[in-house]
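Chemist: Pasting the sequence and the predicted model now:
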Amino acid sequence: MAIEDPGVGMTKWKRIFNALALLQNKHQVGNHLLMFINRAMNPARFVASPRQFTLMQDGLNVALSLAGYGVDDQGRAVRATRETTVAGAAARAKRLKTTLEARGTHAEVFAYCTPELLDENYFHAVLEAIKGLAERLRKISGLTCDGAELINQAFSTKAPIIAINSLTTDTEVSEQKGISNLLVGLFGAVRNPTAHAPKVAWPMSEQDALDIFATVSFVHRKLDGATKV
């Protein structure tokens, strides 16, 4: 693809912009821009910096979605459903929510923390997701308490309020205890610190957030088949 150089003396981005603008004005089609994107986003160029690829892909997808295009994971410009608002375009590009959806994360997770996910605010998204789990336990059990007290009462094996199975065998009782212990650990190790410590003092990486969301999603699926005793 031969593009006329608009001249020296400009910064690199201005030279590229003006070169593409000249082609667009001359031919009145977007083919050259799409070809440029395909070459610039060739994954082979990002082997040493995959994070840079995802950042550029997200940025391009915000702008291109307004014209009915996007950049796929192979770095190719492809047609997509056209967005009509900047907010919609930005939301589509958010990687954490997209990754969770691709993993089949339980719908109840999104019910409580979608705004935080769209902001890619891992710290508060995790906090809201676990608070949402507690709220679901209260709705099922009718209890009004919180934390370990809520969990221990709801999943008691002697006087259970919520049963995730029939509790008729040692294995089933063990599973009930395991879910209870898992929840107590989740609240103690994740929710309580994030609820009391400032964000700067308790960093939350994307990978940690994904792992925590997977645990929360797993518990929600167990609750799908649970019954109130």
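Modeler: Great, that's in hand. These numbers come from a predicted model, not from an experiment.
Chemist: contacts, neighbours, all on C-alpha from now
Modeler: OK.
Chemist: right, and Gly68 touches Ala77 too?
Modeler: No: Gly68 is beyond contact range of Ala77, at 10.3 Å (criterion: C-alpha atoms under 8 Å).
Chemist: More neighbours: the two, which one.
Modeler: Ala77 (22 against 15; other C-alpha atoms under 10 Å).
Chemist: Next up, the contacts around the more buried one.
Modeler: Leu34, Ile37, Asn38, Tyr69, Gly70, Val71 (C-alpha atoms under 8 Å, 6 or more residues apart in numbering).
Chemist: Kindly report the same for Leu118.
Modeler: Ala91, Lys94, Leu96, Lys97.
Chemist: how about TSV for those, with secondary structure, neighbour count and distance to Arg51 added?
Modeler: Shown next, in TSV, are the contacts of Leu118 (DSSP: H, G, I helix; E, B strand; the rest coil; neighbours: other C-alpha atoms under 10 Å; distance: C-alpha to C-alpha, whole Å):
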residue	secondary structure	neighbour count	distance to Arg51
Ala91	helix	17	19
Lys94	coil	18	14
Leu96	helix	20	14
Lys97	helix	23	17
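Chemist: which of these lies closest to Ala134?
Modeler: Nearest to Ala134 out of these is Lys97 (C-alpha to C-alpha; 21.2 Å).
Chemist: and the gap between the closest one and Leu118?
Modeler: In this view, Lys97 and Leu118 are 7 Å apart by C-alpha to C-alpha, to the nearest Å.
Chemist: alright, now check it against this:
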Amino acid sequence: MKKIEPFSLSALERIAKIIGERYRGSEITELFRKAGFFHIRHDGSTKWRFVCAALEELQKQPYGPYNVAKVIEKLCDPQEYFGQAEYHKSNVEKVNEILAYYGLEVNLKTGKITVKSSISPTLHSQRSKAEEMFDSRNFHPDVRTHARPLFVEGKNFHAVFECCKAFDKYIQEKSGINKHGVELMGAALSLKGPLKINDQRTETERNEQEGVMYLCIGLMRAIRNPEAHEPELDWPITQEDSLNILSLISFLWQKIDIAVCFEGTT
């Protein structure tokens, strides 16, 4: 096999969705096991998002793109589709549509990845500049879900606003606090709030907790609250501004992901 370029986050997401549609949770664990990755076990979360995160982690390891290729080959292995020839063919065609951008294709008979026989010289430029800019940021999966389609369409304002709303809802659900915006962030993430991003045993840990709280408050005050009341034309956001704000949301989302909720602390 020729040298494989790293797959874009968009490509990994599309592959993950094919896998998510194909397998149940326990079968996803088995897929990774058969591909040689015994440590990856489905945790019960949304299937395609779990797979996408797993593929991202595999790609960060040595020989990363080849790790992803091993999972793709197992997905496309015809022996995994006994009595489902048409389904196998359909999935291989979907995968090949993605691999075409990398000069690769899956052989329908063997399930192995090979160099594509004829490659259009424009394949690698078919992603738009906006897609390349967005994918280069390596955003949190939920930021990609809510923001990427809007950003690619040039809707910078809506990409940021939708992410802020989704982030607000995520904290509301995780904390169990029926508030919104600035009020929610203060109640959920203060030192007495239910969401703890660390043990808060040292001054450094307490400072980190409050720092994340103030960043979340600032995000809501600067973005969500004004945008909820201002017309889009009166609140212009450039591509670069949008990406920078989304990077902040991505950072905060990762912090809340690891936070533990202690009920009855408010």
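Modeler: In hand now; what should we look at? On a predicted model such as this, the values are computed, not experimentally measured, just so you know.
Chemist: farthest-separated two in the contacts of Leu118 of the first structure?
Modeler: Ala91 and Leu96 (10.6 Å).
Chemist: mind checking what Asn207 of the second structure lines up with in the first structure?
Modeler: In the first structure, the residue matched to Asn207 of the second structure (TM-score structural alignment) is Ser174.
Chemist: Helices of the first structure, start to end?
Modeler: 12-27, 31-40, 50-65, 86-92, 95-102, 107-118, 122-141, 147-154, 170-186, 192-196, 206-224 (DSSP state H).
Chemist: deepest of these, which one?
Modeler: Greatest average neighbour count among the helices of the first structure goes to helix 122-141 (a mean of 20), per mean count of other C-alpha atoms under 10 Å.
Chemist: what about it, how far off from the second structure?
Modeler: Mean deviation of helix 122-141 of the first structure relative to the second structure after superposition (mean C-alpha distance after the TM-score superposition for the first structure): 0.8 Å.
Chemist: What range does that helix cover in the second structure?
Modeler: Against the second structure, helix 122-141 of the first structure falls on residues 156-175 (TM-score structural alignment).
Chemist: so who does Phe167 of the second structure touch?
Modeler: Here Phe167 of the second structure is in contact with Ile249, Trp253 (criterion: C-alpha under 8 Å, 6+ apart).
Chemist: For it, give its distance to Arg33 of the second structure.
Modeler: For Phe167 of the second structure, the distance to Arg33 of the second structure - C-alpha to C-alpha - is 33 Å.
Chemist: How about Ala166 of the second structure?
Modeler: 34 Å.
Chemist: do Ser120 of the second structure as well
Modeler: Ser120 of the second structure sits at a distance of 35 Å from Arg33 of the second structure (criterion: C-alpha to C-alpha).
Chemist: circling back to that earlier point, ok, which of the helices of the first structure comes nearest Ile161 of the first structure?
Modeler: Among these, helix 147-154 sits nearest to Ile161 of the first structure (C-alpha to C-alpha), with 4.8 Å.
Chemist: so how far does the closest one sit from its counterpart in the second structure?
Modeler: Mean deviation for helix 147-154 of the first structure: 0.9 Å (mean C-alpha distance after the TM-score superposition for the first structure).
Chemist: okay, the angle between that helix and helix 170-186?
Modeler: Using axes from the mean of the first three to the mean of the last three C-alpha atoms, to 10 degrees, one finds that helix 147-154 of the first structure and helix 170-186 are set 160 degrees apart in direction.
Chemist: the inter-axis angle of helix 147-154 of the first structure versus helix 122-141?
Modeler: Using the same axes, to 10 degrees: helix 147-154 of the first structure against helix 122-141 is 30 degrees.
Chemist: what does helix 147-154 of the first structure rub up against?
Modeler: 134, 137-138, 141, 143-144, 159-162, 180, 183-184, 187.
Chemist: Which parts of the stretch 1-150 of the second structure are helices?
Modeler: For the stretch 1-150 of the second structure, helices defined by DSSP state H, counting those that start in this stretch occupy the ranges 9-22, 25-34, 47-60, 64-75, 85-99, 129-135, 141-152.
Chemist: JSON lines please, covering the ones you listed and showing distance to Ile256 of the second structure.
Modeler: Below are the helices of the stretch 1-150 of the second structure laid out as JSON lines (distance: least, C-alpha to C-alpha, whole Å):
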{"stretch": "helix 9-22", "distance to Ile256 of the second structure": "22"}
{"stretch": "helix 25-34", "distance to Ile256 of the second structure": "24"}
{"stretch": "helix 47-60", "distance to Ile256 of the second structure": "16"}
{"stretch": "helix 64-75", "distance to Ile256 of the second structure": "27"}
{"stretch": "helix 85-99", "distance to Ile256 of the second structure": "32"}
{"stretch": "helix 129-135", "distance to Ile256 of the second structure": "22"}
{"stretch": "helix 141-152", "distance to Ile256 of the second structure": "12"}
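Chemist: looking at those, which is closest to Ala159 of the second structure?
Modeler: helix 141-152 (4.4 Å).
Chemist: average gap between the closest one and the first structure?
Modeler: Helix 141-152 of the second structure sits 2.1 Å off on average (mean C-alpha distance after the TM-score superposition for the first structure).
Chemist: From the chain's centroid, how far away is that helix?
Modeler: Averaged C-alpha coordinates place helix 141-152 of the second structure at 9 Å from its chain's average position (C-alpha atoms, centre = their mean, to the nearest Å).
Chemist: now do stretch 174-185 of the second structure
Modeler: 24 Å.
Chemist: Stretch 212-221 of the second structure too?
Modeler: 22 Å.
Chemist: if I pick Pro236 of the second structure, what's in contact with it?
Modeler: Pro236 of the second structure touches Phe157, counting by C-alpha under 8 Å, 6+ apart.
Chemist: Tell me how far the residue in the first structure that it lines up against lies from Leu167 of the first structure.
Modeler: Aligned by TM-score structural alignment, Pro236 of the second structure pairs with Pro203 of the first structure. Using C-alpha to C-alpha, Pro203 of the first structure is found at 39 Å from Leu167 of the first structure.
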